[in-house]
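Undergrad: quick one: sequence and predicted model below, then my questions.
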Amino acid sequence: MTKDNVTIDRSRQTSYPSAISPSRLAHQETLSRMLNAYLRETEQHDPYIRLATNPDLSLVIKLPRTNQRIFGNLLHRSAAGHHVYGDKFHIAESEEAQPDGWRELSFEQITTLLLDEISSVEPNLDVRMLKRTELEQMVYNSLEHMTSYLEHALNSPSPVTLDFRYLEQTLLCGHPFHPTPKSLEGFSFSDSHAYSPEFGVNFALNCFAAAPELVLEDWLDTVDYGSEAPWVPAEMSEAALTHLPPECRHYVLLPCHPWQAAYLRTLEPVKSLLQQGNLIDLGSTGPAVYPTSSVRTVWNPKDSCFYKLSLHIRITNFIRENNEEQLLRTLDASRIVQQIQDRWTSEKFQILLEKGYRSLKVPEIPSSTQDALISGFSMILREAPESSRSASGAPYVVASLMEVLPGETEPLLFRAVQESLQSSSSPDDRVHDVRVQTDWYAWLRQYLELSMVPLVELYAQTGISLEAHVQNSMLRLEDGMPAAFVVRDLEGISVNRTLAEQQGWIDQVVAANSPVLYTEEESRYRLKYYFFVNHLSHVVQRLAYYTGQMEQPYWKVVRHTLEELQKKTTESSHINDVICDLLNAETLPAKANFLSRFHQRGETPLYVNIPNPMR
């Protein structure tokens, strides 16, 4: 046994059988996420063990603050911490204990042990118990929602062929390093069934009309201002013509999520504006939209765009509303991306622009009330990929491609590759098992050429660090191979201030104090986490585990691709420095979601270091 990432026992490597219940599957998926997050955040990067007294066990999880250890089976040993576990866990007084001294642990008992260990970092007992209780509630909140999503998926037929909408709505288990990946605070059970993408729903948008002097908006293009803008849905324009009195026909339309509209109507400042007639509630107007993997961003297929709407609910770590700084960040980021779009984007590498935003801003009211109105009414318009409505060749959300649906034995990625191959071949030539018949090393090389290479080049030459984690990334396939890579959600990008200055963007494209500007160290740090740790390590683990291989040969493909890119650079260039850092740094940064969730640091998450798998 080497220290490389290895599948421990190939004879035991199985996906969940189709007979497994959604509840049990949700428990296993939740436990896997808690364990992976806990091990990563306590620097237990290689939890492999061999015990003379119990040779069937291969996993140890140390709980040093509470002086205990959990033992189990390690089915896959991952360089970046995406371990896969057996379904039985034990505890014993010591590693030397005889078989009768080992006690099997339930999901609830393991959860208690992990929460006790994590919470022990808080010295104040009262604060500790309060935070621990809240985190425990969110673990079970997430578990309950995940169970309902898996049950719905198991009882609902999947489409004959995969499509854009289905992949947007099939992120059933979520972030692989998060203790509460599907927690929702604010949605009732009926709300979730009406508005959660995991239930495959669509719904009509609501709309408000506001006096022009109360509207806060900014756009890349002047044509998008006001209610006559081409992006305003026809349904909303028709509702305004029908329901607005003549003296209010010049009011500006504000699209709104129906849940959020109901919430906003309960706020006193909103009630006051409605009574004064400065704000008019047009109710449910349409169009019909589909919630996507982020829940609050919805896809409008008719007008081929996305609306990133505000929702006053906590999804995982955050209340999902767009505050004024986030609106500014988003549009500043889009303005900078617009500067480089012609030179850096192509059919194979695309960045979806945020076209602008609109919200409500009432003068001469307390700042806290002002902030609540801006955040509550804010809406961001985003481009949709041109091929999103295509019957074939649409891009798929990478996070959903990594999911293994209940009753299935492999991630959706393998089905997507299979369908892509079948659509381009004759019946006699069709591949029947893509896991065996696809050269996955060549597949990964092509994937890296479309994603990693342009991301690194873009960062090194322009300073733009895209937040290309798996939920912000989409992949289009042709003949089963990667054909196009799409990045979305520009609010999370960071731009190297020094390079922005060199390109004349400061004070010309964005202000000197723009929240999108970062130091070189910060912007590079975010690139390392979002793409290499969050994104690439997940793809590598899925390819290795489900093809029955070790991870390290896939990481060698990553390293070789970076080395080939480095050969095209000069030693003194910035890109050479970036590549050397990626190849040789001992560690990479990883977000500590377990600790951040406990400490309630959604907006300012904690980070830890993990060993660099590319070394």
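TA: Good, I have the coordinates. Numbering: from 1, shown residues only.

Undergrad: when you work out contacts or count neighbours from here on, use the C-alpha atoms and nothing else.
TA: Noted.

Undergrad: now the nearest residue to residue 203 once chain neighbours are set aside: how far from residue 208?
TA: In this structure, residue 203 finds its nearest non-sequential neighbour in residue 288, 5.1 Å apart by Cα to Cα, 6 or more residues apart in numbering. Using Cα to Cα, to the nearest Å, residue 288 is found at 16 Å from residue 208.

Undergrad: for comparison:
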Amino acid sequence: MPRPDSDDAARADAYAAAPLLNCLLREVAEPRPGTPGRPEYRLPGTDRLLRVRGTRRPAGPEIRDTGGWHRLDHAGLVKLVAEELGALTGLANHELPAEMADSRAVVAALLAARARTAAPADPYRRSEQSLLTGHPFHPAPKARGGGPAAAWLPYAPEAYAAFPAALLGVREDTVVEDGDTSALDALGTAPPGYRLLPAHPWQLELAAPALADAFADGRLVRLGTTARDSWPTAAVRTVYTPAHDLFLKFSLDVRITNDIRRLWRHDLLRLRRVDDAATAAFAARPAGAAWLGDRGHRTAGFAYEELAVVVRDGLGGYLRPGTTPLLAAGLVEGFPGSPLERADPAAWWEAYLARVVPPALTAFADHGVVLEAHLQNTLVAVDAAGLPAQALFRDAEGVKLLPEVGREAGWERLVYTLVVNNLVEVAGALAEHRPGFDPWPAARRVLAGHGLPEAAALLTAPTLPGKTNLLLRWTGADGADARYLPLPNPLAEGT
């Protein structure tokens, strides 16, 4: 008889294995003929044979040896990946396998938390907090720095968390701010000689040693918490405060996917310039789309990055009447009540393309703004019938400007975020709900109709750029140093 917790362990393994397998199969493995429904691959570094079930979210990994095929649990898969990458690259890496194991442990803790917590009633919040798998092509998408669950679980969006922000008073002569941060002052009251500064409770715990002197000498004072809860979005360190219709993006000294999620000084110092460019690109509301502006940031000069908070526009001033915002990443992963469950795929897809693609291409072509238009930065407002009526984009930190990166590199980045990370995944989710659905003729029409030369060329290009998150992390490359490999282009005629 199986142990009572065996089903939970199998579910955690499956959630954690799928993105790791996606990375391994995309970046390393060589396809071989296999039985229907069980693709087989050769791992070139170790000359082993691997097979899985399924394609979009691979499962059930098995390795072949002299005794036949043997099932791998998540720990066995991590060991296999480490041995393969060590042999393939000649490099050792002890950090990434630990992150892979941590990601699986986080999933297990999230599943247990969900079993005792009701899902949010608000569909927008439900979509933001639905991502148990997370990034479908990252080897450790749910890692939380290796700490105990008690440290991070109260702040985990995937556990349907909600919590008040901590409130600090920062002595006026030490405050640093740029842009419009006035919305922060409505969150509480600072004593004379101080300015109000909200803080993420988890970050405040992580940064406690660095802040001890400032609390001791009065540069910082604790002012309790906000009167109302905020809830974390899919980005973990960004929270939404419904009472004030405001997003707050905090520093978080934890590695999540490829980066330590601190608000770095260099990004904060370019924030206004980038946000102004993105705001201008959306001023005419192309295809009804909107940009959620990052208005400015406030921090303390003695802890510039540790205590920084970015003020982001809420939804109220942008949403079309009668629409409901949903996170695109949540639509792809799935959540109860998702419109994809009942949608006519052709009509839904054409509406999605019409709302999401033209604004991103227009921002690039007319304004030199390269949106980071991936699934976690794209909100789709749906009408009463569940059809996409509007797109909203966010996060100035990930936006690039053509004078900074050059047109060719900027276009490659847009193709990766908009097409590979976004459209390919949404198309896959729709096809999963309606087998046989072909999304690409409609996508070709939208791209061909824009008039952008790069978009037209994309329709004949044999490949698309796929980011190599597994190899990037294994080789210790900077998280912002995107490296791409060619993927078959489903947009190309005849594919």
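TA: Sure, I can see it. Just so we're clear, the structure is a prediction, and the values are computed from it rather than from any experiment.

Undergrad: picking that back up, which of residue 288 and residue 208 of structure 1 has more residues huddled nearby?
TA: Neighbour totals were compared for residue 288 of structure 1 and residue 208, and residue 208 leads with 22 against 15 (other Cα atoms under 10 Å).

Undergrad: list the contacts for that one?
TA: Residue 208 of structure 1 is in contact with 253, 254, 255, 256, 279, 280, 281, 282, 283, counting by Cα atoms under 8 Å, 6 or more residues apart in numbering.

Undergrad: could you redo those as TSV and give each row neighbour count, distance to residue 140 of structure 1 and secondary structure?
TA: Formatted as TSV, the contacts of residue 208 of structure 1 follow (neighbours: other Cα atoms under 10 Å; distance: Cα to Cα, whole Å; DSSP: H, G, I helix; E, B strand; the rest coil):
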residue	neighbour count	distance to residue 140 of structure 1	secondary structure
253	28	39	strand
254	24	36	strand
255	27	33	strand
256	29	30	strand
279	24	40	strand
280	22	40	strand
281	19	37	strand
282	19	38	strand
283	17	34	strand
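
Undergrad: ok, so of those, who is nearest residue 265 of structure 1?
TA: Within the contacts of residue 208 of structure 1, proximity to residue 265 of structure 1 (Cα to Cα) peaks at residue 281, which comes in at 8.9 Å.

Undergrad: the closest one -> structure 2?
TA: When structure 2 is aligned by TM-score structural alignment, residue 281 of structure 1 is paired with residue 222.

Undergrad: cool, residue 109 of structure 1 as well?
TA: Using TM-score structural alignment, residue 109 of structure 1 lines up with residue 76 in structure 2.

Undergrad: residue 203 of structure 1 too?
TA: Using TM-score structural alignment, residue 203 of structure 1 pairs with residue 163 in structure 2.

Undergrad: now the helices for the stretch 201-350 of structure 2?
TA: Along the stretch 201-350 of structure 2, the segments classed as helices by DSSP state H, counting those that start in this stretch run 201-206, 208-217, 265-281, 328-333, 345-367.

Undergrad: what about the match of residue 109 of structure 1, neighbour count?
TA: Other residues near residue 76 of structure 2 number 14, with proximity taken as other Cα under 10 Å.

Undergrad: what's the helix or strand for it?
TA: Taking DSSP states H and E as the definition, one finds residue 76 of structure 2 inside helix 74-89.

Undergrad: residues touching the helix or strand just after that helix, excluding its own?
TA: Using DSSP H and E, the helix or strand that follows helix 74-89 of structure 2 towards the C-terminus is helix 95-115. Residues from elsewhere that reach helix 95-115 of structure 2 (Cα under 8 Å, 6+ apart): 8-9, 12-13, 15-16, 74-75, 78-79, 82, 132, 139-146, 149, 153, 158-160, 473-474.

Undergrad: surely the match of residue 281 of structure 1 meets residue 167?
TA: Yes: Residue 222 of structure 2 is within contact range of residue 167, at 6.4 Å (criterion: Cα atoms under 8 Å).

Undergrad: can you mark which positions in stretch 277-293 of structure 2 are buried?
TA: 277-279, 281-282, 285-293 (16 or more other Cα atoms under 10 Å).

Undergrad: pick out the residue nearest the middle of structure 1.
TA: residue 471 (3.5 Å; Cα atoms, centre = their mean).

Undergrad: number of nearby residues for residue 553 of structure 1?
TA: Neighbours around residue 553 of structure 1, by other Cα under 10 Å: 15.

Undergrad: and what of residue 64 of structure 2?
TA: Neighbours around residue 64 of structure 2, by other Cα under 10 Å: 13.

Undergrad: tell me the contacts of the aligned partner of it in structure 1?
TA: Aligned counterpart of residue 64 of structure 2 in structure 1: residue 91 (TM-score structural alignment). The contact partners of residue 91 of structure 1, by Cα under 8 Å, 6+ apart, come to 68, 69, 70, 71, 102, 103, 104, 105.

Undergrad: so residue 251 of structure 2 sits against residue 260, correct?
TA: No: under the criterion of Cα under 8 Å, residue 251 of structure 2 makes no contact with residue 260, lying 9.2 Å away.

Undergrad: so which of those two has more stuff around it?
TA: Shown here are residue 251 of structure 2 and residue 260; by other Cα under 10 Å, residue 251 has more neighbours (25 against 15).

Undergrad: contacts only, for the more buried one.
TA: 200, 203, 237, 261, 262, 263, 305, 306, 307, 308, 309 are the contacts of residue 251 of structure 2 under Cα under 8 Å, 6+ apart.

Undergrad: at 7 Å what do you get?
TA: 203, 237, 261, 262, 263, 305, 306, 307, 308, 309 (Cα atoms under 7 Å, 6 or more residues apart in numbering).

Undergrad: give the aligned equivalent of it in structure 1.
TA: When structure 1 is aligned by TM-score structural alignment, residue 251 of structure 2 is paired with residue 310.

Undergrad: which residue packs closest to that match, ignoring adjacent ones?
TA: Counting by Cα to Cα, 6+ apart, the residue nearest residue 310 of structure 1 is residue 321, at 4.2 Å.
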